[in-house]
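Asker: I would like to see how this sequence folds:
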Amino acid sequence: MDRRSVIAGGAALGALWLAGCRGGEESPRPRPSTDTSSPPPSSSPPSSPATPEPIDPRLDGTVATGLNVPWAIVFLADGTALVTQRDDASIVRVTPDGRVSQVGDVPGVAPGGEGGLQGLALAPGDESALFAYLTGPDDNRVVRLEFDGERIGRAEPILTGMAKAFNHQGGALTFDRQGHLFVAVGDAAQAQTAQDRDSLNGKILRIDQEGRAVEGNPFGNRVWSLGHRNVEGLAWDGSGRLWASEFGDQRTDELNRIVKGGNYGWPEVEGDGGDDRFVRPAATWSTNEASPAGLAISGERAFLAALRGERLWQVPLDGGKAGKPRAFLTGELGRLRSVAVAPDGSLWVGTSNTDGRGDVRRGDDRIVRVAISA
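Answerer: Have a look, this model is predicted:
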């Protein structure tokens, strides 16, 4: 289902609004620098001497082409992947040898601006329980989708009422080992909501599979952490620590280690504000280097897909700290949005050149395989 004609008018209006500010992840960006070794600002915490040495990711072929803004990639037990297409509001199945088949259209999606069909997560141990984050006509919401292994069926809303806007939707989903669902919700361009504990926006939430707050949440509601502007990537390291990639505003993008009840400062600070009330970023970038969307962790290394920066960032991790980021694939594929660790240990990386902000290349949007073995 092609909804591009439906959203064209909204995109045009959004472009007028965005002309005067950076806005969100979709703002027109200058060409990326070719400097692939720029360190994080000096305000970033020093890494442990035991931080693992970086490896050299390399392109290892194209998996699939002709996709529509592939936003999230989730692997099934058989090694195939489910991929959300943001503006088409559909899910496709992609095999390792590149066969693409329709799994189904997700009802109730109203694509526009940075919104549409976004995050995707499978409940641990139950591939029939598929959860999606989407922008509807009136709000952002999380729905549970029936999935029989071939097609999706009924969509049941489990969490509604997150404010929507042209940008800053958030949208990342991930499950922990106990089956709790973590939901990244953007501030919907209303920055002060990020500091309001009673608002769902500008937060990372922890809910059960019915959408209810989990016992033990720090504020007695669905909120797990607050002070977020726009988180589009969530991933777990091998020790069970949660990490998030976050879009800054005018100066600084972030990689954050997420802790229970943590306040990450937005809009009071951007990046490291030197204020002890707020959790310090693990790593930071200037906004023209990053706009970090998707996040994946393999072993002791985090990988961030950069939209404006048009590169893949690798960040070594050690004991909850981050080492010096290094950039790869700079400018080779255009805007990078999604990244996931495949069952064979490679990365699948999705481009975002058909979203109205990039230069469309032949075959876009695509998913490529990136080898990361040492």
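
Asker: can we go C-alpha only for contacts and neighbour counts from here?
Answerer: OK.

Asker: Now for the nearest residue to residue 80 once chain neighbours are set aside: which residues touch it?
Answerer: Leaving aside its chain neighbours, residue 80 sits nearest to residue 95 (4.6 Å; criterion: CA to CA, 6 or more residues apart in numbering). Contact partners of residue 95, counting by CA atoms under 8 Å, 6 or more residues apart in numbering, are 79, 80, 81.

Asker: Next: residue 159.
Answerer: So residue 159 contacts 141, 142, 143, 211 (CA under 8 Å, 6+ apart).

Asker: you'd agree the third one is in a strand?
Answerer: Yes - with the criterion set as DSSP: H, G, I helix; E, B strand; the rest coil, the secondary structure at residue 143 is a strand.

Asker: Now it: closest residue in space that isn't a chain neighbour?
Answerer: Closest to residue 143 by CA to CA, 6+ apart is residue 157, at 4.1 Å.

Asker: what helix or strand does the one you found sit in?
Answerer: Here residue 157 sits within strand 152-162, counting by DSSP states H and E.

Asker: Another sequence for comparison is provided below:
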Amino acid sequence: MRSLTLVCAALLVAATACTADPAPPTSAPTSAAPSAPPSATAESAVAGEPRVLVSGLEVPWGIAFLPDGSALVTERIPGTISRVAPDGAVTRLGEVEGVTPTGEGGLLGVAVSPDYATDRTLYVMLTTADDNRVVRLVANSDGTVDGSRDRQQEIVTGITKGGNHDGGRLAFGPDGYLYITTGEAGRGEPAQDRDDLGGKILRVTRDGAPAPGNPFGTQVYTVGHRNPQGLAWTPDGRLYQAEFGQQTWDEINLIEPGGNYGWPTVEGQEGRDGFIDPLVQQPVRNASWSGLAYADGAFYAGALRGERLFRYPLNPDGTLGEPQVLFRGEFGRIRTVVATPDGRSLWFTTSNRDGRGDPRADDDKIYVLPLS
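Answerer: Model prediction:
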């Protein structure tokens, strides 16, 4: 497989023995993350080369599959929603009013109701002039979307916006509730404040109310995040999350209800009482993890600054094995990674037109990666 290199998960070996960029020493693994078995071979990771599914997009941000196998795709800067078919055909469905695409904000994540086939309901997260919020929309009978403000039903509002770190990922969990990642918006201590919606994972009903069983009786599910991005579940219902660090470590966490993931007190694996350490970490320059997907017995994490796709095998005990790095530098910044409903391939997007990348011909793109 071209451009497939192996990096050392703990980053403890000498630079001459590891194909990752040189990194500072990591802290010792915690008891929750024992030493990993050898990584999978290149042949077991993917079954073919990525192919371009769609090109000419402007910062595609969210992807949510529909019952017919096509997907809804949001574009952050123009604030549009499109339907992309498995053969790459694109149908523009509508534009969401009130989107203010400043900094890293704009039209962000999208999630499809578990009952979309009958209720045609979708949820999007957007940055407005005042805040970040999640709204509910109902598609027309032909699938088009009227995103005018009088058709938007606000379900969560008042999430602090920032020039950076707006979170923005939406996903329905296997429990039927909507999970929302929110960034700390450049602030510190509010990520530890249970009454502040920033720097959190939220878990809500379809109307935006606190989901039954939430640990604090509010919309807040976990605290102490910096800029949580990817969300993905294993078949047995465990939730994993990818997160931007600041100067040193990006994280992949196993999410526990009511868990405190440390920010701004802790970054990476420090083993401090009262905080949950990440299962794995990578230097920020190698990663800046955004999308996260589970498929074929492994997690796939898209890296923005690192411009690569990580593959972490899932161990039976829920920990993660040694990573593989795929396609380093080949496609630029990788934003969103999702598994197709049949689990046989991944869709991933580039984010080269977001003001931080080096746009290439016909960027941005959605790629399809066949899996074994």
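
Asker: Map the residue nearest to residue 143 of structure 1 onto structure 2.
Answerer: In structure 2, residue 157 of structure 1 lines up with residue 154, judged by TM-score structural alignment.

Asker: next one: residue 129 of structure 1
Answerer: Under TM-score structural alignment, residue 129 of structure 1 pairs with residue 121 in structure 2.

Asker: Count the neighbours of the nearest residue to that match once chain neighbours are set aside for me.
Answerer: What sits nearest to residue 121 of structure 2 in space, not counting adjacent residues and going by CA to CA, 6+ apart, is residue 138, at 4.5 Å. Using other CA atoms under 10 Å, residue 138 of structure 2 has 20 other residues around it.

Asker: which SSE is residue 253 of structure 2 in?
Answerer: Using DSSP H and E, residue 253 of structure 2 sits within strand 249-254.

Asker: Structure 1: matching residues for that strand?
Answerer: The aligned range for strand 249-254 of structure 2 in structure 1 is 252-257, by TM-score structural alignment.

Asker: Mind reading off the mean deviation between the matching stretch and structure 2?
Answerer: For stretch 252-257 of structure 1, the mean deviation from structure 2 after alignment is 0.4 Å (mean CA distance after the TM-score superposition for structure 1).

Asker: Please enumerate residues in contact with that stretch?
Answerer: Residues outside stretch 252-257 of structure 1 that contact it (CA under 8 Å, 6+ apart): 241-248, 270-271, 280-287, 290-292, 320.

Asker: chain center to that stretch, what's the gap?
Answerer: Relative to the centre of its chain, stretch 252-257 of structure 1 is centred 12 Å away, using CA atoms, centre = their mean, to the nearest Å.

Asker: What is the neighbour count of the match of residue 157 of structure 1?
Answerer: Applying other CA under 10 Å, we find 16 residues neighbouring residue 154 of structure 2.

Asker: wait, it sits on residue 135?
Answerer: Yes - using CA atoms under 8 Å, residue 154 of structure 2 makes contact with residue 135 at a distance of 4.4 Å.

Asker: where's the counterpart of residue 62 of structure 1 in structure 2 relative to residue 87 of structure 2, distance?
Answerer: In structure 2, residue 62 of structure 1 lines up with residue 52, judged by TM-score structural alignment. Distance, residue 52 of structure 2 to residue 87 of structure 2, using CA to CA, to the nearest Å: 10 Å.

Asker: And the two? Which one has more around it.
Answerer: The neighbour count for residue 52 of structure 2 versus residue 87, taken as other CA under 10 Å, is higher for residue 52 (15 against 9).

Asker: which residues sit in contact with the more buried one?
Answerer: If you count contacts by CA under 8 Å, 6+ apart, residue 52 of structure 2 has them with 365, 366, 367, 368.

Asker: how about the third one, secondary structure?
Answerer: When you say that, I think you mean residue 367 of structure 2. Using three-state DSSP, the secondary structure recorded for residue 367 of structure 2 is strand.

Asker: Structure 1: which residue goes with that one?
Answerer: Using TM-score structural alignment, residue 367 of structure 2 sits opposite residue 368 in structure 1.

Asker: who touches residue 368 of structure 1 in this structure?
Answerer: By CA under 8 Å, 6+ apart, residue 368 of structure 1 lies in contact with 59, 60, 61, 62, 63, 64, 348, 349, 350.

Asker: what do you get if the cut-off is 7 Å, keeping everything else the same?
Answerer: Residue 368 of structure 1 makes contacts with 61, 62, 63, 348, 349, 350, as judged by CA atoms under 7 Å, 6 or more residues apart in numbering.

Asker: roughly how far apart are it and residue 73 of structure 1?
Answerer: Residue 368 of structure 1 is 12 Å from residue 73 of structure 1, by CA to CA.

Asker: Check residue 116 of structure 1 too.
Answerer: Look at residue 116 of structure 1 and residue 73 of structure 1: by CA to CA, they are 15 Å apart.

Asker: Check residue 86 of structure 1 too.
Answerer: 12 Å.

Asker: Quick check: of the contacts of residue 159 of structure 1, which lies closest to residue 4 of structure 1?
Answerer: Using CA to CA, residue 141 comes nearest to residue 4 of structure 1 of the contacts of residue 159 of structure 1, at 21.2 Å.

Asker: Please name the nearest non-neighbouring residue to the aligned residue in structure 2 for the closest one.
Answerer: The equivalent of residue 141 of structure 1 in structure 2 is residue 133 (alignment by TM-score structural alignment). Sequence neighbours aside, residue 157 is the residue nearest to residue 133 of structure 2 in space, at 4.5 Å (criterion: CA to CA, 6+ apart).

Asker: residues in contact with that neighbour?
Answerer: The contact partners of residue 157 of structure 2, taken as CA under 7 Å, 6+ apart, are 132, 133, 134.

Asker: Just among those residues, which is most surrounded?
Answerer: Ranked by the number of neighbours (other CA under 10 Å), the contacts of residue 157 of structure 2 place residue 132 first, at 28 neighbours.

Asker: Leaving out sequence neighbours, find the closest residue to that one.
Answerer: Leaving aside its sequence neighbours, residue 132 of structure 2 sits nearest to residue 159 (CA to CA, 6+ apart; 4.9 Å).

Asker: Looks like residue 184 of structure 2 contacts residue 199 (just checking).
Answerer: Yes - the criterion here is CA atoms under 7 Å, and residue 184 of structure 2 meets it with residue 199 at 4.1 Å.

Asker: the more surrounded of those two?
Answerer: Neighbours were counted for residue 184 of structure 2 and for residue 199 using other CA under 10 Å; residue 199 has more, 36 against 30.
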